[in-house]
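K.L.:
the amino acid sequence is not available; the structure is as follows:
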């Protein structure tokens, strides 16, 4: 029988603190990451659950200056379009959000789901193939928490045209784009989401999302 592992109240309190202080970071210091950080975080991401143990996540670390510049241009175009969709005070707030971390973050990477993955032998996804994508998102969240535990911040940049990012990174056709991320040391830390601090939105009551049948 495998050994039993228990987690005491002190550990659970620390875990709650980690979840509370995890932020979607937009402003980074330019300090480089210590050697081995990327590999360590990807290893942590690999502990995430995946349908059929398929592990379909693929991490593309973008180090080439030209490719980074292309992603920056894609963001600028999409951000301008997004800004044009707002007016008045909402437009002013949007303009102040600083939605990109592309200028300072020392590490940028894209995450993909390899929908052609053979690992797992198709278990659990015959009726819901989208569970492959869900598995990758779980890996991202696992990496996010591991990064936060090391004092790092992660920013998910969603104001992008996926097709243009895929073209810029030249990945296999079977790789489905999940997200583009900036990783580095945040310029500041906070236990409240930036969008809440900026008056953009407020967290809802947890009880409001519970439905009983």
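P.N.:
Noted; the coordinates are in hand. Every value quoted in this text rests on a predicted model; they were computed, and no experiment measured them.
K.L.:
contacts, neighbours, all on C-alpha from now
P.N.:
Fine.
K.L.:
which residue is the nearest non-sequential neighbour of residue 154?
P.N.:
Leaving aside its sequence neighbours, residue 154 sits nearest to residue 183 (Cα to Cα, 6 or more residues apart in numbering; 4.7 Å).
K.L.:
state the helix or strand in which that neighbour lies.
P.N.:
Counting by DSSP states H and E, the element that carries residue 183 is strand 175-184.
K.L.:
from the middle of its chain, how far away would the next helix or strand after that strand be?
P.N.:
Moving toward the C-terminus from strand 175-184, the next helix or strand (DSSP H and E) is helix 194-197. From the chain centre to the centre of helix 194-197 is a distance of 18 Å (Cα atoms, centre = their mean, to the nearest Å).
K.L.:
putting a second one here so we can go through both:
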């Protein structure tokens, strides 16, 4: 089988995709077509995984009562995070919009089966965390595919993993990794919202090799 040749214009477009992939918190309410959502999941499952274990578990959260419970958990955890901050930092934190839970038409929870039978343990003896890393690769692949389709994704991390697993009645052997808000963004941007709001900036030193 001959490997495809990716021309320069394709690579330039891919670079733009990486640049415009943003953590979105402001969504339009329009639902995304089921076929599009299914296509994003199919693309996510092309991600690499240790030992071909495919440990990711993508869960659609559609029930209003479960969404409300997740929203309540976010509010609780966010209030605790705010209380732990002091001075000017507290005010800056309070001004941030950190989730699109109320606007996003679709919610996706991602779990990892940390010790799946599939893959027969290959590559995990000394580094068992590789199943989690593999699931995160699938999340990133999903995110890039969504961006390419004109959609936005917001990763909500201010949640209690154990409570979320109980709310969603997840398999007890699964580890909660991410809660994703998915939908059409109100606006597109090529810089992170946290940078636009002055919370933090990218460090140019992170773009260089560490030589040993």
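P.N.:
Received it, and whenever you're ready, just let me know what you need. Nothing here was measured: the structure is a model prediction, and the numbers come from that model.
K.L.:
any idea what the TM-score is?
P.N.:
Once the chains are laid over each other, their TM-score by TM-score structural alignment, normalised by the length of structure 2 reads 0.97; 212 aligned residues with a Cα RMSD of 1.2 Å.
K.L.:
pretty sure the residue nearest to residue 154 of structure 1 contacts residue 156?
P.N.:
No: counting by Cα atoms under 8 Å, residue 183 of structure 1 stays clear of residue 156, with 9.1 Å between them.
K.L.:
higher neighbour count, these two?
P.N.:
Higher neighbour count among residue 183 of structure 1 and residue 156: residue 183, with 27 against 20, using other Cα atoms under 10 Å.
K.L.:
which ones are touching the more buried one?
P.N.:
Counting by Cα atoms under 8 Å, 6 or more residues apart in numbering, residue 183 of structure 1 touches 105, 106, 107, 108, 152, 153, 154, 155.
K.L.:
so which of the residues you listed belong to strands?
P.N.:
107, 108, 153, 154, 155 (DSSP state E).
K.L.:
count of neighbours near the first one?
P.N.:
The number of residues packed around residue 107 of structure 1, counting by other Cα under 10 Å, is 21.
K.L.:
ok, for residue 107 of structure 2, nearest residue in space, not its chain neighbours?
P.N.:
For residue 107 of structure 2, ignoring the flanking residues on the chain, the nearest one in space by Cα to Cα, 6+ apart is residue 181 at 4.9 Å.
K.L.:
how far away is that neighbour from residue 124 of structure 2?
P.N.:
Distance, residue 181 of structure 2 to residue 124 of structure 2, using Cα to Cα, to the nearest Å: 31 Å.
K.L.:
the two: which has the busier surroundings?
P.N.:
A direct count of neighbours by other Cα under 10 Å for residue 181 of structure 2 and residue 124 places residue 181 higher, at 26 against 16.
K.L.:
just the helices in structure 2 please.
P.N.:
Taking DSSP state H to define them, one finds helices in structure 2 at 8-20, 34-44, 64-83, 87-94, 130-148, 161-167, 193-196.
K.L.:
contact partners for residue 111 of structure 1?
P.N.:
Residues near residue 111 of structure 1 by Cα under 8 Å, 6+ apart: 57, 58, 59, 60, 136, 177, 178, 179, 180, 181.
K.L.:
wait, residue 46 of structure 2
P.N.:
Counted by Cα under 8 Å, 6+ apart, residue 46 of structure 2 has contacts 138, 141.
K.L.:
so what corresponds to it in structure 1?
P.N.:
Per TM-score structural alignment, the equivalent position to residue 46 of structure 2 in structure 1 is residue 47.
K.L.:
how close does that match sit to residue 128 of structure 1?
P.N.:
22 Å.
K.L.:
could you do residue 87 of structure 1 as well?
P.N.:
From residue 87 of structure 1 across to residue 128 of structure 1, the span is 39 Å (Cα to Cα).
K.L.:
show me which of those two is the more surrounded one.
P.N.:
Each of residue 87 of structure 1 and residue 128 has its neighbours counted (other Cα under 10 Å); residue 87 has more, 11 against 8.
K.L.:
burial measure for the closest residue to residue 143 of structure 2 other than its chain neighbours, as a count.
P.N.:
Computed as Cα to Cα, 6+ apart, the closest residue to residue 143 of structure 2 that is not its neighbour in sequence is residue 153, at 6.3 Å. For residue 153 of structure 2, the count of nearby residues is 29 (other Cα under 10 Å).
K.L.:
kindly report the same for residue 133 of structure 1.
P.N.:
Neighbour tally, residue 133 of structure 1, other Cα under 10 Å: 21.
K.L.:
and if you look at residue 197 of structure 1?
P.N.:
By other Cα under 10 Å, 11 other residues sit near residue 197 of structure 1.
K.L.:
just residue 33 of structure 2 next, same as before
P.N.:
Residues lying near residue 33 of structure 2 (other Cα under 10 Å) number 9.
K.L.:
tell me how far it lies from residue 183 of structure 2.
P.N.:
When residue 33 of structure 2 is compared with residue 183 of structure 2 (using Cα to Cα), they lie 10 Å apart.
K.L.:
how much space between the residue nearest to residue 143 of structure 2 and residue 186 of structure 2?
P.N.:
12 Å.
K.L.:
got it, and residue 128 of structure 2?
P.N.:
Counting by Cα to Cα - residue 128 of structure 2 and residue 186 of structure 2 are separated by 39 Å.
K.L.:
give me the residue at the spatial middle of structure 1.
P.N.:
residue 156 (4.5 Å; Cα atoms, centre = their mean).
K.L.:
show me what contacts the closest residue in space to that residue that isn't next to it in sequence?
P.N.:
Residue nearest to residue 156 of structure 1 in three dimensions, not counting chain neighbours: residue 181, with 4.7 Å by Cα to Cα, 6+ apart. Shown in contact with residue 181 of structure 1 (Cα under 8 Å, 6+ apart): 108, 109, 110, 111, 154, 155, 156, 157.
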